[in-house]
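Participant: Give me a 3D structure for the following:
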Amino acid sequence: MTGITRTSADLDPRRRRILFRAWHRGIREMDLVFGQFADHELAGLDDGDLDELETIMAEEDNDLVQWILGSRPVPDRYQTDLFARIASYRPDFDPASAVGTEVQS
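Facilitator: All right, here's what the predicted structure looks like:
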């Protein structure tokens, strides 16, 4: 998946802002994680989940990518069901498994 698949037409203004921010993170890997999560789950989140999502999304992308990829432990404050659900949208970022990326010498 390379971009937004959900329309924001049926979303309230808060969810529209979150959806836009989810797909415009600054690091493409985080666009894919948060964007896919938002596409699939944003409409069903309650206000508490939206608050938590906005708090998570306020973190630095470099920290988020390391937590989601497992290269750094997830802080205790994000050891939540919502963070685990977000992280489950992690695409395969392993460059060794990417098609057409072999280096010729």
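
Participant: going forward, measure contacts between C-alpha atoms and count neighbours the same way
Facilitator: Will do.

Participant: got the contact list for residue 56?
Facilitator: Contacts of residue 56 were listed using C-alpha atoms under 8 Å, 6 or more residues apart in numbering, and they are 78, 83.

Participant: same check, this time on the one 5 residues further on
Facilitator: When contacts are counted by C-alpha under 8 Å, 6+ apart, residue 61 touches 25-27, 30.

Participant: again with residue 28
Facilitator: With contact set as C-alpha under 8 Å, 6+ apart, residue 28 has no partners.

Participant: State the distance from it to residue 91.
Facilitator: 11 Å (C-alpha to C-alpha, to the nearest Å).

Participant: Let's see which of the contacts of residue 61 end up in strands.
Facilitator: Secondary structure assignment (DSSP state E) places none of the contacts of residue 61 within strands.

Participant: I'd like the structure of this one too, to check against the first:
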Amino acid sequence: MTEQRDTRIKRLKMRSMRRGIKEMDLILSAYADANLAGMTTGELDLYDALLEENDQDLYQWVTGQAATPARFGSLIGEIAQTFQN
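Facilitator: Purely as a prediction, here's the structure:
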């Protein structure tokens, strides 16, 4: 059975705010609240894949301490921009 869009968004929001480190909880939950509802299915797929990544890696990518993998480049840029605003 396919997950309904609203259920998927709720799941992604929960995963965004229940991370391994508090900094990523704050960063990803702010991004999720501001953006998930307006994302396409493909964008949600990419965000879902991003949530599978290690928090320490995500934090370094968002803060510019490490190079972001190409597939996540624009998404990490958006997340960093949302958090800085």
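
Participant: ok so, going back, mind checking which of the contacts of residue 61 of the first structure are buried?
Facilitator: Neighbour counting over those (16 or more other C-alpha atoms under 10 Å) leaves 25, 30 as the buried ones.

Participant: Quick one: the contacts of residue 61 of the first structure as JSON lines, columns for distance to residue 41 of the first structure too.
Facilitator: Putting the contacts of residue 61 of the first structure into JSON lines (distance: C-alpha to C-alpha, whole Å) gives the following:
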{"residue": "25", "distance to residue 41 of the first structure": "18"}
{"residue": "26", "distance to residue 41 of the first structure": "21"}
{"residue": "27", "distance to residue 41 of the first structure": "21"}
{"residue": "30", "distance to residue 41 of the first structure": "16"}
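
Participant: which of the contacts of residue 61 of the first structure map to contacts in the second structure?
Facilitator: Counting by both residues aligned by TM-score structural alignment, their matches' C-alpha atoms under 8 Å, the second structure reproduces these contacts from these: 25-27, 30.

Participant: Tell me which two of those residues sit farthest apart.
Facilitator: 26 and 30 (7.6 Å; C-alpha to C-alpha).

Participant: Just tell me what residue 8 of the second structure corresponds to in the first structure.
Facilitator: Alignment note (TM-score structural alignment): residue 8 of the second structure maps to residue 14 of the first structure.

Participant: tell me which element the most centrally placed residue in the first structure is part of?
Facilitator: Within the first structure, one residue has its C-alpha closest to the average C-alpha position: by C-alpha atoms, centre = their mean, that is residue 34, at 1.9 Å. Here residue 34 of the first structure sits within helix 28-41, counting by DSSP states H and E.
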